[in-house]
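> model the structure of this input:
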Amino acid sequence: MTPETLDELKGTGPLSGLRIKDRWGVAVEPGFQAVPDVLILRQGKLGLSSEELNVLLNLTLHWWREDDVVFPRTATIAQRMGVSLRSVQRATKSLEKKGLVKRQKTGDGKTYYDLKPLRARLQLVASKLLEEREGISRKQKSPSGAAEAFEAA
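Take a look at the predicted model:
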């Protein structure tokens, strides 16, 4: 039977399945990462190409604690993505230029990345998004602002 509208496809029961494993099953057993939606929702505004976003996700894969730095090998990221080593190098350089990561080297020349700049930028972007949503919500409550709010979304 084909649904007439998308509303017919919405879940109506209690919000079960909120646990990640309930939704993804065995696919999460090797591991998973939490990524703020705002990174994807504002990818364009952050000036991130799809390749840069993919490199960034590979970096965040290794970021477990707030103050940690990450040090995946460029070759490892390139292999995961199926791209050249040079492509990953260009992407990490661009991410640094955009102020999203900070590349540094150890005394023996090994590269590592600080992701605190990404966290700080996403917090700013998220705050702005929440303010925009709040403004739209306020406009929707006023009879004259409902149409404007709809158009702004």
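> alpha carbons only for contacts and neighbour counts from here, please
Fine.
> can you list contacts of stretch 54-68?
Residues outside stretch 54-68 that contact it (Cα atoms under 8 Å, 6 or more residues apart in numbering): 32-33, 69-72, 77, 81, 88, 91-92, 95, 113-116.
> so which of those residues are in strands?
69-70, 113-114 (DSSP state E).
> centre-most residue in this protein?
In the chain, the centroid-proximal residue (Cα atoms, centre = their mean) is L39; its distance is 3.1 Å.
> list the buried residues for the helix or strand where that one lies?
Assigning secondary structure by DSSP states H and E places L39 in helix 37-41. Residues of helix 37-41 classed as buried: L39 (neighbour count, 16 or more other Cα atoms under 10 Å).
> please generate a structure for the following sequence too, so the two can be compared:
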Amino acid sequence: MTVAAKLPHNNPNVIPLPRHPMPLPPAASADGPNVAHAPSHPAESTSTTERMLSTAPTDSTPASHPDGEGDQGFTATHGKKQLAVKWGEANIEWGWVALPRIILEKQHALGLSSEDINIILQIAQYWHDPGSLPFPSKARIAKAMGVHPRTVQRRLTRLHELGFIQRIERKGGPKGTLSNQYSLAGLAERATPYAEEAIQERERQRSETAARLKRKRPKTQVKGGE
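Down below sits the predicted model:
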């Protein structure tokens, strides 16, 4: 993922996914009703920016996943070199995007379809830094997904109505309206309770494992001399 500044991620449950970054669109057609209005300041720069490097904390004791699968892949340090080993140097050099793991694990519980997740990923890849909301056009998202722009419009409307995303209208350009900005704050808020529950369950399992190992530890016997 390309960003304007280095953004450290200190959450081991953030999954880095390689992606193919494209230049941000200079303008797009109106994105429909039910959108908020952005301030009348100039739009963010669409010039090429530096790619994001993200490092998750190292955990020497891999957690045990509730379904029995280990978490080694998520607790290891995710620096650029480690990602290149996993995905290939060229793929990571071109860019990658991070998405909280809990959103993928709980997409059904959240009520998100596979198309919704795809659109969220498409939006997330243009989220350059926390202070600059992404604004890819529906046409660009549709082209990447191989669907009609109206399909993207319908899914965006649903995600907006359910509170997962907020569409923010931008004014300007030759036609008077630019592509919408998108905030994913609602999605993050909805996913947080699931993440907190998962963390509590992980800590409970770690405590149980530590207690079980302690019980199995043999006692040291000292033989006294006569």
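> TM between them?
Once superposed, chain against chain, the TM-score is 0.73 (TM-score structural alignment, normalised by the length of structure 1); 130 aligned residues with a Cα RMSD of 2.5 Å.
> quick one: the helix holding L39 of structure 1 aligns where in structure 2?
Aligned using TM-score structural alignment, helix 37-41 of structure 1 spans residues 101-105 in structure 2.
> and for stretch 60-68 of structure 1?
Stretch 60-68 of structure 1 maps onto residues 124-132 of structure 2, going by TM-score structural alignment.
> longest helix in structure 1, please.
Looking only at structure 1 and at elements set by DSSP state H, the helix with the highest residue count is helix 116-141.
> average distance between it and structure 2?
Helix 116-141 of structure 1 differs from its equivalent in structure 2 by a mean of 3.2 Å after superposition (mean Cα distance after the TM-score superposition for structure 1).
> how far off centre is that helix?
Distance of helix 116-141 of structure 1 from its chain centroid, counting by Cα atoms, centre = their mean, to the nearest Å, is 15 Å.
> L48 of structure 1 and A78 of structure 1: what is the separation?
17 Å (Cα to Cα, to the nearest Å).
> sorry, back to before: and the next helix-or-strand element following the helix holding L39 of structure 1, how far from the chain's centre?
Sequence-wise, the next helix or strand downstream of helix 37-41 of structure 1 (DSSP H and E) is helix 50-60. Distance, stretch centre to chain centre, for helix 50-60 of structure 1: 9 Å (Cα atoms, centre = their mean).
> relative to helix 116-141, how tilted is helix 50-60 of structure 1?
110 degrees (axes from the mean of the first three to the mean of the last three Cα atoms, to 10 degrees).
> go through helix 50-60 of structure 1 and flag the buried ones.
For helix 50-60 of structure 1, by 16+ other Cα under 10 Å, it's 51-60.
> can you put the residues you listed in CSV and add distance to Q123 of structure 1?
Formatted as CSV, the buried residues of helix 50-60 of structure 1 follow (distance: Cα to Cα, whole Å):
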residue, distance to Q123 of structure 1
E51, 22
E52, 19
L53, 17
N54, 20
V55, 20
L56, 16
L57, 17
N58, 20
L59, 18
T60, 16
